[in-house]
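1. give me a model of this one.
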Amino acid sequence: MSVEKPTGPRSIALVGPYSSGKTTLLESLLSMCGETDRKGSVENGTSVGDYAREARDRKMSVEVNTAHFSFMGDRFSVLDCPGSVEFLQECENALIGVDAAVLVCDPEPDKVITVAPVLKFLEDRHIPTFVFVNKVDKARGSVQDLFRALEEVSNRDLVLRQVPIVQDGTVTGYVDLASERSYVYKEGAKSRIIEMPPEIAEEEGTSRFAMLETLADFDDHLMEELLEDIEPDKDEVYGLLQQDLQQGFLVPVFMGSALADHGIFRLLKALRHEVPAAAETAQRTGMDKAGEAPVAQVLKTYISPQGGKMSLARVWSGVFRDGETYSAGRIAGIYRLQGVKQEKLAEAVPGDIVAFGRLEDLHTGDLLHNGTEVEASRVAPLEPVYHYALYSENRDEDVKLSAVLNKMAEEDPSLVPEHKQETQELLLKGQGEIHLKVALERIQSKYGLAVQSKRPKVAYKEAIRKGTKQHARFRKQSGGHGQFGDVQIEIEPLPRGGGFEFHERVVGGSVPRQFIPAVESGVKDYLVEGPLGFPVVDVAVTLFDGQHHSVDSSENSFRSAARIAMSEGMPKCSPVLLEPIHKVELAMPSLYTSKVTGIVSSRRGQILGFDAREGWPGWDVLTAMMPEEELHDLIIDLRSATLGVGTFRCSYDHLQELTGHIADKVVQAHGG
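-> As a prediction, the model looks like this:
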């Protein structure tokens, strides 16, 4: 099989869990390819990526960072994606526009589960994926144990491409299973070829045969060669490795140390020969239907008060030129980004990832085109799992705050601003505590707004357990016409979810027809805040009698009389507090199900059942009913118990009576 190397500009994403070393790997790639004079450091805040202050303060990526390099004549764009699950939306948005992904993982088998969320996304989107086992020089377990752990979380076949050479308990080099050459690591340079150590020959043979067996599952000719004990040609092996990666059958596993530049040159060679060409990716994603017409898709939106809007986009087809007008307007600059630095370009071609300037009507996920009808492959926004109530320190800036939140949500679609009518609070919802703290810092640093946050209020309600009849009269004399209204009402509880009903059975005109709507309005006025201090629900009120005065009665007087009747009658109806209950679905690896069950129980949850998580081998879904009060920081405990990968979704289900000391505390805190 002849191996045809892909050509043209290509793109890769660096993905993986927090602290796996993606940004350090980017620094190593840039340094080895001569794109930087000296290798930057995440620890020292000198990296090309993670240039934002919020990222450097935390020493972690909080948004997609873009860079580029050339290796042996091939040009690559790199999207360094955040590893924290709280910034997963950034990662998923970026991945729809790359030719391949490099999944960076820790060498410890016990931590492999942390790659599951992003690995599942890569599988579902059929994105060609390389695994780079980082920090292998500090590994405590065996590579085979790690490989088996990776197999348990992958729905695609893994192929180990290298066997480590271990000396005195430290990995000092590797044997490449495709070429059967042995290398020893050299600090800051490509590895040096050596004779294969005799002690590793048996392991190399076993691992190479396992690799060939996996390749043979997808190729009959290789299967025949193996059955006949024929050694396959190396070009055939390389060709199958390239073909099976591009078709999504296999995930090759490499290893090294980004900090020490170990294994980086071998990874670069694999990227050069095996990452699909831009045309192949366009075909995989269905974006080839545009033909030669210019089509690009926005992967990330950046907005700054000074520089305006920048749309980071993948060019799927055609040529985009600076200054020309397309579907979303006129392009005001095309830029290749190298971290914070911008290189102005005259045009962008298929395979490029560039930033377009000042296209105000273009949003993340949108297509930029010249009228070509192509359907974009989009990423659904993640459901929020944590939220704050926000308020401006200067109340005059509330309108400005709303506008700023909308801009931030455009940059990061997993940030959801919402005005909650029930509690009259402005909420900011997101993917976790760090996610929202970063957002608050940016509100201050980018837009100069002083904002405070607090735990959101729970929308408690109240109802009654029994009914009563109540008479009330409103009389006021202030010179001239007075005010007079007299009502007799019956208050009754409704079944849960019954809402509010108003009836009248007045006979003989004791309350004239024109005043009856005013009585209903007075009742509703009171129901905004019942005896316990909360909105009243599930109650029926009937006006059955009253009195009026031919001169002094008015709508206002009957409205006031109704309010008095409700305020005197409702406390006699055994008011009870109601709390909102949500149906919650929690997803976690089966290994942690018992821990999660304990968390749910400790938060007054009622467990409804368990099931396997569809499409996620080794994962469970626990369904429960939980009070809204207990959901605020549930995600913190859930992630703490599951190495950060557990998640949940919830929806309002019903109101439920709350009694005892918890209800007393709620009422007391509310001032009722």
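2. switch to C-alpha atoms for all contacts and neighbour counts from now on
-> Will do.
3. assign a three-state SS to the residue most central in space within the chain, would you?
-> Per CA atoms, centre = their mean, the C-alpha nearest to the average position across the chain is that of residue 89, at 3.8 Å. The three-state label given to residue 89 by DSSP: H, G, I helix; E, B strand; the rest coil is helix.
4. so it touches residue 409, yeah?
-> No. With contact defined as CA atoms under 8 Å, residue 89 does not reach residue 409; the gap is 11.6 Å.
5. quick one: common contacting residues for those two?
-> Among the neighbours of residue 89, none is also in contact with residue 409 (CA atoms under 8 Å, 6 or more residues apart in numbering).
6. what about the closest residue to residue 465 other than its chain neighbours, neighbour count?
-> With sequence-adjacent residues excluded and distances taken as CA to CA, 6 or more residues apart in numbering, residue 465 is closest to residue 574, at 5.4 Å. Using other CA atoms under 10 Å, residue 574 is surrounded by 13 other residues.
7. distance of residue 574 from residue 532?
-> Distance, residue 574 to residue 532, using CA to CA, to the nearest Å: 11 Å.
8. so the closest residue to residue 367 other than its chain neighbours is in which element?
-> Distances taken as CA to CA, 6+ apart place residue 297 nearest to residue 367, at 4.5 Å, with adjacent residues excluded. Here residue 297 sits within strand 295-304, counting by DSSP states H and E.
9. contacts only, for the residue nearest to residue 367.
-> 97, 313, 314, 315, 316, 364, 365, 366, 367, 368, 376.
10. second input sequence below; structure requested for side-by-side comparison:
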Amino acid sequence: MTSSDGPKGGNGNQSTRAGVRGARCVALVGPFASGKTTLLEAILARTGSISRAGSITQNSTVGDNSPEAREHAMSVGLNVADAAFLGENFTFIDCPGSVEFAHEGTLALPACDMAVVVCEADPKRVSALQVILKQLDDAGVPHIVFLNKIDTSPIPVHDVIPSLQPASAKPLVLRQMPIWENGIATGFVDLASERAYVYREHASSKIIELPSAIEAREKEARFQMLEKLADYDDELMEQLLADIPPPNDRVFDDLSKELRDGLICPVLIGSAEHGHGILRLLKALRHECPTVEDTAKRLNLDGLKSAAYVFKSVHTKSGGKLSYTRVFAGEIADGATVTGRSGHEQRVAGIFTIRGEEAIKRGPAKAGETVALGRLDSIHSGETIAVGKTAIAQLRVPEAPQPALAIGLGLKDRKDEVKLSSAVAKLIDEDPSLMLEHNAEMHQILLHGQGEMHLRVALERLLRKYGIEVVREKRRVGYKETIRSSTEVRGRHKKQSGGHGQFGDVKLDIKPLPRSGGITFSETITGGAIPRNFIPSVEIGVRDYLTEGPLGFPVVDVAVTLTDGSFHSVDSSDMAFRQAGRLAMTEGLPKCNPVLLEPIMAVSIAVPSESNARINGIISQRRGQILGFDARPDWPGWDLIQAHIPEAEMDNLIIDLRSATAGVGSFTFGFDHLSEVSGRLKDQVLAASRAAAE
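-> The predicted structure is shown next:
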């Protein structure tokens, strides 16, 4: 047999021609290093969108062509490109696999009709796959699995599927089985059509006779596929029970319907690097991918005259801001007025086709198409927009995850201080999982992100795009101090230098308060010992001192009572009594047995259950206290570990956590309480504080 398994697909010109249906949008998602960007290259090459597939190692891919992606040899942002296949148009969104950049993919999912989950046939990556599949299930996005690198898989596919099934809430339905010769995957059998194919390097597979050696295994695999389909089709179940072979058309219809209804997750196989399985994947997408109308209905956007969703913002050096947008209803033309969440009207200044980092000007965008809209400065990622002056209901989009790591930003050039906030605001507009904090108490500017690489890339972009070079600083810990004992103390401020002098005299009672008692100030002045108009100034002086106590840190949980004092009818003033209050605290607080306090965070750690022992060790090494374990709701095989960990030990926790869980562990945290620090650790903290002050 010499016939191929179908035409090669469209050429570059087809992308400008209306397809049979509106253009579809497909997300390529999957764990880190699973081959998504390579798969995008293979798709673009097979459809004729590019002349040949690029290589990541040679820095020649359409996707991952930013300097940061090239430098680190990984996806650090979305890659978007159009392709046409058999007269139908598709936009592919290649989402980063690293959890540190995953929020970009999360924001893109509402724009997509379906997703292709790219993964390896490796049971060790089940937890990473589960994170992806759970996200798709929560978003309601239909999806198929593409088992990549099948040519190098050491495990038979029929053994891989049961090991991967725990990662999916839906049945994994194997649609293809590989043909092996001498340990090499030379082709595959399509279980729906019962046709066998032999792979050809970067070309269409060739139909061959079904090898007799695998006939029995093929029949068994096909029956298992049909059994899973029959769980949702009574007629098919009756045919199987009666041993009546179902027509192939019926099998394809069932596969398509049950995928779109979110009942199953079909599994295809191939090798993106060698172009194997790409045509079969494209044909599956052409026949089974939901239409834009289907997706609009799923998102409750059907029936609207105009609706579009912005999933990515990019600030270019010369062209201003671009908003990557999927149109669900109506048409958006250049110059059109659109309205987003805030109700502010924005005028579109240019419409562009996106290919990697290249933006090509084009005409109006119709329903189904994915484009970049120019200069929508007040529209942000995750917003639903419409043509006109009236805002429409917003899609529910997951919020950015809580930052997992923070670094201090010190400027090499002080003149960049004004530019810094504006530049970082643009970075955050592009990537909402970053956060900037001006911590007044710590006198530090903090950049929060999802991990070490996430923050490193942000700083590289800050330098490349805006010319701002920063010095990384360690995040400062919010130590406090309090007192254990009480004292009474007198503070007198007296100064005479010709003319009116200064005189203020106060007596204070200083006592400790229970933890979280705050700072209280009261007075029991009688007999006019101090005029009442000076009492607020005493309180100001007291609180001035408490911003930095005898150990050098802000003081908490102290009660101060003004009990007595004296004044001078001429020389007393607000400033004099403020100074008297501060002097009394300066003398009295060191006598109250001051102690150092450190903040303790309540941490909730989510990990696969088999990682618990390693996580317990990490918590103990960080002076943490484990409070308990619970099963993670709706996450089979995962646990939530509750713990208290000192803030000083939180730095790089996410790095150790991901290292112990193959990159999938995560945590949330919040301040819980202050705890006393003593002994050698206290001495180290105080010594470091004194050294920093010098």
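11. TM-score for the pair, please.
-> The TM-score (TM-score structural alignment, normalised by the length of structure 1) is 0.97; 666 aligned residues with a CA RMSD of 1.3 Å.
12. residue in structure 2 matching the residue nearest to residue 367 of structure 1?
-> Aligning on TM-score structural alignment places residue 297 of structure 1 opposite residue 309 in structure 2.
13. and residue 456 of structure 1, how many residues sit next to it?
-> 18.
14. how close does the counterpart of it in structure 2 get to residue 109 of structure 2?
-> Taking TM-score structural alignment, residue 456 of structure 1 has residue 475 as its aligned residue in structure 2. The span separating residue 475 of structure 2 from residue 109 of structure 2 equals 34 Å under the rule CA to CA.
15. helix or strand for the alignment partner in structure 2 of residue 23 of structure 1, which one?
-> Using TM-score structural alignment, the equivalent of residue 23 of structure 1 in structure 2 is residue 37. Secondary structure from DSSP H and E places residue 37 of structure 2 in helix 36-46.
16. what is that helix packed up against?
-> If you count contacts as 3 or more CA pairs under 8 Å, 6 or more residues apart in numbering; DSSP states H and E, helix 36-46 of structure 2 packs onto strand 24-29, strand 79-85, strand 88-94, helix 278-288.
17. quick one: the third one aligns where in structure 1?
-> Counting by TM-score structural alignment, strand 88-94 of structure 2 falls onto residues 74-80 of structure 1.
18. just give me the mean distance for the matching stretch relative to structure 2.
-> Mean deviation of stretch 74-80 of structure 1 relative to structure 2 after superposition (mean CA distance after the TM-score superposition for structure 1): 0.7 Å.
19. how about residues contacting that stretch?
-> Under CA under 8 Å, 6+ apart, the answer for stretch 74-80 of structure 1 is 7-15, 22-23, 26, 49, 64-70, 94, 272, 352-353.
20. one more: stretch 190-197 of structure 1?
-> In contact with stretch 190-197 of structure 1 (CA under 8 Å, 6+ apart) are residues 173, 175, 181-186, 261-266.
21. need those residues in CSV (columns: secondary structure, distance to residue 471 of structure 1 and neighbour count).
-> Formatted as CSV, the contacts of stretch 190-197 of structure 1 follow (DSSP: H, G, I helix; E, B strand; the rest coil; distance: CA to CA, whole Å; neighbours: other CA atoms under 10 Å):
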residue, secondary structure, distance to residue 471 of structure 1, neighbour count
173, strand, 91, 27
175, strand, 93, 25
181, strand, 97, 14
182, strand, 96, 21
183, strand, 95, 21
184, strand, 95, 19
185, strand, 92, 22
186, strand, 93, 15
261, coil, 86, 23
262, strand, 87, 28
263, coil, 87, 27
264, helix, 85, 25
265, helix, 88, 19
266, helix, 88, 16
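22. farthest pair in those residues?
-> 181 and 261 (19.0 Å; CA to CA).
23. what's the match for residue 662 of structure 1 in structure 2?
-> Using TM-score structural alignment, residue 662 of structure 1 sits opposite residue 681 in structure 2.
24. am I right that its match is in a helix?
-> Yes. Under three-state DSSP, residue 681 of structure 2 falls within a helix.
25. and for it, the neighbour number?
-> Neighbours around residue 681 of structure 2, by other CA under 10 Å: 10.
26. my read: residue 583 of structure 1 touches residue 622, true?
-> No. Here residue 583 of structure 1 lies out of contact with residue 622, judged by CA under 8 Å, at a distance of 10.6 Å.
27. what lines up with residue 540 of structure 1 in structure 2?
-> Checking TM-score structural alignment: residue 540 of structure 1 goes with residue 559.
28. next: residue 12 of structure 1.
-> Residue 12 of structure 1 maps onto residue 26 in structure 2, by TM-score structural alignment.
29. and its match, how far is that from residue 291 of structure 2?
-> Distance from residue 26 of structure 2 to residue 291 of structure 2, by CA to CA: 11 Å.
30. common neighbours of these two, please.
-> By CA under 8 Å, 6+ apart, the residues touching both residue 26 of structure 2 and residue 291 are residue 113.
31. what residue of structure 2 matches up with residue 312 of structure 1?
-> By TM-score structural alignment, residue 312 of structure 1 lines up with residue 324.
32. wait, residue 438 of structure 1
-> Using TM-score structural alignment, residue 438 of structure 1 pairs with residue 457 in structure 2.
33. identify the residues contacting its match.
-> 68, 76.
34. compared with structure 1, how much does the host helix or strand of it deviate?
-> Assignment of secondary structure by DSSP H and E places residue 457 of structure 2 within helix 452-466. Helix 452-466 of structure 2, aligned to structure 1 and superposed, deviates on average by 0.4 Å (mean CA distance after the TM-score superposition for structure 1).
35. C-terminal to that helix, what's the next element?
-> strand 470-473.
36. have a look at how far, on average, the following helix or strand past that following strand is from structure 1.
-> Of the helices and strands lying after strand 470-473 of structure 2 in sequence (DSSP H and E), the nearest is strand 480-483. Strand 480-483 of structure 2 differs from its equivalent in structure 1 by a mean of 0.4 Å after superposition (mean CA distance after the TM-score superposition for structure 1).
37. starting at the chain centroid, how far to strand 480-483 of structure 2?
-> From the chain centre to the centre of strand 480-483 of structure 2 is a distance of 37 Å (CA atoms, centre = their mean, to the nearest Å).
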